[in-house]
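S.K.: dropping the sequence and predicted coords here.
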Amino acid sequence: MGLTGLEIFKQLPKTNCKDCGHPTCLAFAMAMAAGKAGLDQCPHVSEAAKEALGAASAPPVALVKIGTGEKELTLGNETVLFRHDKRFEHPTGIAITVSDTAGKEEIAARVGQINKLVFDRVGQLHSVNLVAVTNDSGDADKFVAAVKVAAENTAYPLILITEDTAAMEKALEVVGSKKPLLCGATAANYEGMTALAKKYEAPMVVKGADLNGLAELVEKVVALGHKQLILDSGAREVHKVLADQTQIRRQALKRFRPFGYPTITFVTNEDPVQAVADAAVYICKYAGIVVLQTADPADILPLITLRLNIYTDPQKPIAVESKIYEIGNPGPDSPVYITTNFSLTYFCVAGDVEASRVPGYILPVDTDGISVLTGWAAGKFTPEKIAEMLKNSGIAEKVSHRKVIIPGGVAVLSGKLQELSGWEVLVGPRESSGIPSFLKQRWNV
């Protein structure tokens, strides 16, 4: 179990200096106990206290990194069982399998198909994260050849799936510098696999026959000096995986150290619809990595969308950057629209401006990612902020007129805004779907 706030407080300097961002040392200690602050935020803590509190302040689920460079995947650092308690930190990694039974050209084509699994969602690009090469052939040379082809054709980190230590060693001679995920160590081979993981400083999957066996095996691997681990309970039936995933997270949050690592799950159902449903269950219930056999965009997109929704901060709305956005190819006579930077609001407006077939400029005012009426009610969508946006965004240099269109729901802002900005304020429709007809009736320069 983690230390209480009072136990942490006893180790702190008790200066109430506020350098940590909290009003008192006690408040900081309580935040640490709740997993909402880290010991590194206190610049005055002693070395003895660091040693005593280090384990208590570390996240219950360890941080593990797979791969190198821009596509490196980070997992772990999770601190809660339920998303609304705080947030989930690192999104589930989605891995697609590549079998070593296929030929070189077929493997390259399969990897190319995986590389194309990139989707634009609310203005952001989201993709799968890993390529999992499986030793289905049982032949070490075929496995190494498949790993080499996959590595040459993708920037994604690799998962090397084989329990053959000799095959794993040969594959690591080819891609060991890329820090692939070794999958995996079992009760029969853990010593050899751990030696390879330590040699190449690579993360490793530890697979148990059940949860008790998994905990015992993790302790043996850690005793050998390797802690970059991913857990596989060994279950493959959905109900069993769900139970194991939940139990592993619960025990990790209770500071049961053998379960304090991210997890990996495997989707084995051959029915594509059921496979997507199974993967969705694993993403919802704490899987660090989900391994799928399908590379069909129609199967992957729902999972990408689900992951995006689960791994957003529930206390922070999704927002777009507050800047000038050009829809179509606007010129000096094009209309200027004001809205907020709540992503759903912005994309609704952008879609309806595009549908009007009249190029225009959209200026989303920074309201901390909340909608028009909510922003107005909260005092974040005000004439002053809109006038500041018109002045500082550079829109005045892009258009020859001084007309701006505001949402009809906040018509009350028009008088003050016109006075502050010097722009003529046109009150637009209450809903952005009315923009096309509004332009036909009201817009002229």
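M.R.: Happy to help now that I have it.
S.K.: going forward, measure contacts between C-alpha atoms and count neighbours the same way
M.R.: Noted.
S.K.: can you pull the buried residues of stretch 344-354?
M.R.: Buried residues in stretch 344-354, defined by neighbour count with 16 or more other C-alpha atoms under 10 Å: Leu344, Thr345, Tyr346, Val349, Ala350, Asp352, Val353, Glu354.
S.K.: secondary structure class for the last one?
M.R.: When classified by DSSP: H, G, I helix; E, B strand; the rest coil, Glu354 comes out as helix.
S.K.: what do you get for the first one?
M.R.: When classified by three-state DSSP, Leu344 comes out as helix.
S.K.: hang on, the earlier thing: tabulate the buried residues of stretch 344-354 in CSV, adding columns for distance to Val290.
M.R.: Listed next are the buried residues of stretch 344-354 as CSV, based on distance: C-alpha to C-alpha, whole Å:
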residue, distance to Val290
Leu344, 28
Thr345, 32
Tyr346, 32
Val349, 35
Ala350, 34
Asp352, 37
Val353, 39
Glu354, 37
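S.K.: tell me where the stretch 51-200 of the chain has strands.
M.R.: 64-66, 73-75, 93-99, 118-121, 124-127, 130-134, 158-161, 181-185 (DSSP state E, counting those that start in this stretch).
S.K.: A further structure is provided below for comparison with the first:
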Amino acid sequence: MEDNSEFAAVTITESQLVPWPRVAAVGAMVAFSLPTFVTGLEVGAGLSPMNTVWALLWGSIIIVIIGATMGVIGAKSRMSSYLLVRIAFGDVGAGLVNIAFAVSLLGWFGVNINLFMDAVAGLGRDVWGIELPPIGLAIFASFCMTLTTLIGFKAINLLASLLVPVLAVVTVLLAKFALSTQTLSEVFAAEKAEALTVGEGISAIVGAIIIGAIILPDITRFLKHWSGAIYTAIISYIIVQMAVMGAAALAGATSGKDDVLEIMLDLNLGIGAFIIVIAGSWVLNSLNLYSAVLGMKATFPKLKTVLLTIALGVIGVAAALMNILDNFIIFLFYLSVIFIPVAGVLMIDGLLIRPKAYRIETLENNRSLNWKGFVAWAVGAAIAILASEGITQPLSKIAAIDAVLLSAIIYIALAWNEREKKQVISV
């Protein structure tokens, strides 16, 4: 296990490459997870039906652009997102970014364990009439997810390939049963007070999946051709994500309830709810832990993979017991604002400023700190947060867009001379 090259600071070899549908299955599996259903339900509850559609559409488009771009860079370079971050931000800068990413991923791990233990305990009580201890469920779930992570991408991919068709059927049934109580025209005709703006809804949708889009190279590096990264992003974030969030929002609108599992039980989808909780949490959290391990290994390569994976799994359970779920929408909102600027810097650097630097050889003599990228990330995030709090005037009404655009513009302004120098030298 310790010699598993998936976790090492090396590129993926030809023997490890797979066809794009297998990678797309993992990306789609993330969109079928319980947090995606919860996000759709929360956004649907806070917006009118028409504004919910707009938020879903624009949020998904933003994620597709970011995910596809990051995925292509990963597929072409055969490197994980954390090695790409080392090239973009320098070794020291990447250490700070990767640690922050690992903390965020462990937060997500905690959110999913939190959802898992509450949901399974509730389903056990309501469906089978038995009391299941939440802490015991959390420990058992973390053990299964950690074991899957230790095996690696092949195990995660196998689970996703088997479960995606099942979860697709459950999603279709959820929408079908929701429409059996009200017609679509009746749903859109209903008037409701809006607790969110469309911009806040878009930011919540972006926040729900932004980390997955930024770390998409962790799975697209296994692709045989970079075009598969575009297919993966479209299937995951336009087709599946919109369908899942739309079905949840529709079910919430027709039932008037705000608990997706309670809605499923009311619609006689108890087994479907159980499958979504078990399958979605298992694959998504295995991928979260997998990426967290990649990030820590990229920053601290001497750490033992097995011990590191187990330690991060334990920390994830501790995060679950902190009830991060209580502030889920707030968590998603700030997650999008803080981390999306990383993608802005990396995409500009990888596509415009230094595209030829994105290869494994660069790491042999990598710079210590790309202060321009670090400044662009920090300023982009800070200005977007200040704007979202009403302290400064926002560029747009969508904090996530402000963050990525500001970081990209700032980085272009600071680093443009590097591109010009490179062109002069190469002539």
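M.R.: Perfect, I can see it now. Predicted model, so just to flag it, every value in this text is computed and none were measured.
S.K.: report the TM-score for the pair.
M.R.: Once superposed, the chains reach a TM-score of 0.22 (TM-score structural alignment, normalised by the length of structure 2), with 169 aligned residues with a C-alpha RMSD of 7.9 Å.
S.K.: and the helices in the stretch 201-350 of structure 2?
M.R.: Remark: helices assigned in the stretch 201-350 of structure 2 by DSSP state H, counting those that start in this stretch are 217-220, 227-233, 241-255, 260-266, 270-275, 281-299, 305-320, 328-348.
S.K.: among those helices, which comes closest to Val92 of structure 2?
M.R.: Distance to Val92 of structure 2, taken as C-alpha to C-alpha, is lowest for helix 281-299 among those, at 8.7 Å.
S.K.: now for the closest one, which elements pack on it?
M.R.: helix 20-31, helix 81-123, helix 134-151, helix 153-179, helix 305-320 (3 or more C-alpha pairs under 8 Å, 6 or more residues apart in numbering; DSSP states H and E).
S.K.: pretty sure Gln418 of structure 1 sits in a strand.
M.R.: No. Assessed by three-state DSSP, Gln418 of structure 1 does not belong to a strand; its assignment is helix.
S.K.: Val147 of structure 1 versus that one, what's the distance?
M.R.: For Gln418 of structure 1, the distance to Val147 of structure 1 equals 64 Å [C-alpha to C-alpha, to the nearest Å].
S.K.: tell me which of the two has more neighbours.
M.R.: Val147 (28 against 17; other C-alpha atoms under 10 Å).
S.K.: count the neighbours of the closest residue to Phe266 of structure 1 other than its chain neighbours for me.
M.R.: For Phe266 of structure 1, ignoring the flanking residues on the chain, the nearest one in space by C-alpha to C-alpha, 6 or more residues apart in numbering is Val291 at 4.8 Å. Counted by other C-alpha under 10 Å, the residues lying close to Val291 of structure 1 total 20.
S.K.: so Val291 of structure 1 is in contact with Ala95, correct?
M.R.: Yes. The pair Val291 of structure 1 / Ala95 is scored as a contact, 4.6 Å apart, by C-alpha atoms under 8 Å.
S.K.: where do the contact lists of those two overlap?
M.R.: Between them, Val291 of structure 1 and Ala95 share these contacting residues under C-alpha atoms under 8 Å, 6 or more residues apart in numbering: Ala132.
S.K.: ok, the residue nearest to Gly270 of structure 2 when sequence neighbours are not counted - contacts?
M.R.: Distances taken as C-alpha to C-alpha, 6+ apart place Met264 nearest to Gly270 of structure 2, at 6.2 Å, with adjacent residues excluded. By C-alpha under 8 Å, 6+ apart, the contact list for Met264 of structure 2 reads Leu174, Gly270, Gly272, Ala273.
S.K.: ok, the last one - how many residues close by?
M.R.: By the measure other C-alpha under 10 Å, the count of residues near Ala273 of structure 2 is 25.
S.K.: quick check, it in contact with Leu265.
M.R.: Yes. Contact criterion C-alpha under 8 Å: Ala273 of structure 2 and Leu265 qualify, at 7.5 Å.
S.K.: return the set of buried residues in the helix or strand harbouring Ala277 of structure 1.
M.R.: Per DSSP states H and E, Ala277 of structure 1 falls inside helix 272-284. For helix 272-284 of structure 1, a neighbour-count test (16+ other C-alpha under 10 Å) marks Ala275, Val276, Ala277, Asp278, Ala279, Ala280, Val281, Tyr282, Ile283 as buried.
S.K.: name the helices or strands packed onto it?
M.R.: Using 3+ C-alpha pairs under 8 Å, 6+ apart: helix 272-284 of structure 1 touches helix 238-253, strand 289-292, helix 297-310.
S.K.: rewinding a little: closest to Ala319 of structure 2 among the contacts of Met264 of structure 2?
M.R.: Closest to Ala319 of structure 2 out of the contacts of Met264 of structure 2 is Ala273 (23.7 Å), distances taken as C-alpha to C-alpha.
S.K.: how far away is the closest one from Ile61 of structure 2?
M.R.: 28 Å.
S.K.: equivalent analysis for Ala189 of structure 2, please.
M.R.: 26 Å.
S.K.: same check, this time on Ser81 of structure 2
M.R.: Here the distance between Ser81 of structure 2 and Ile61 of structure 2 works out to 21 Å (C-alpha to C-alpha).
S.K.: ok, which pair from the contacts of Met264 of structure 2 is furthest apart?
M.R.: Leu174 and Gly270 (11.0 Å).
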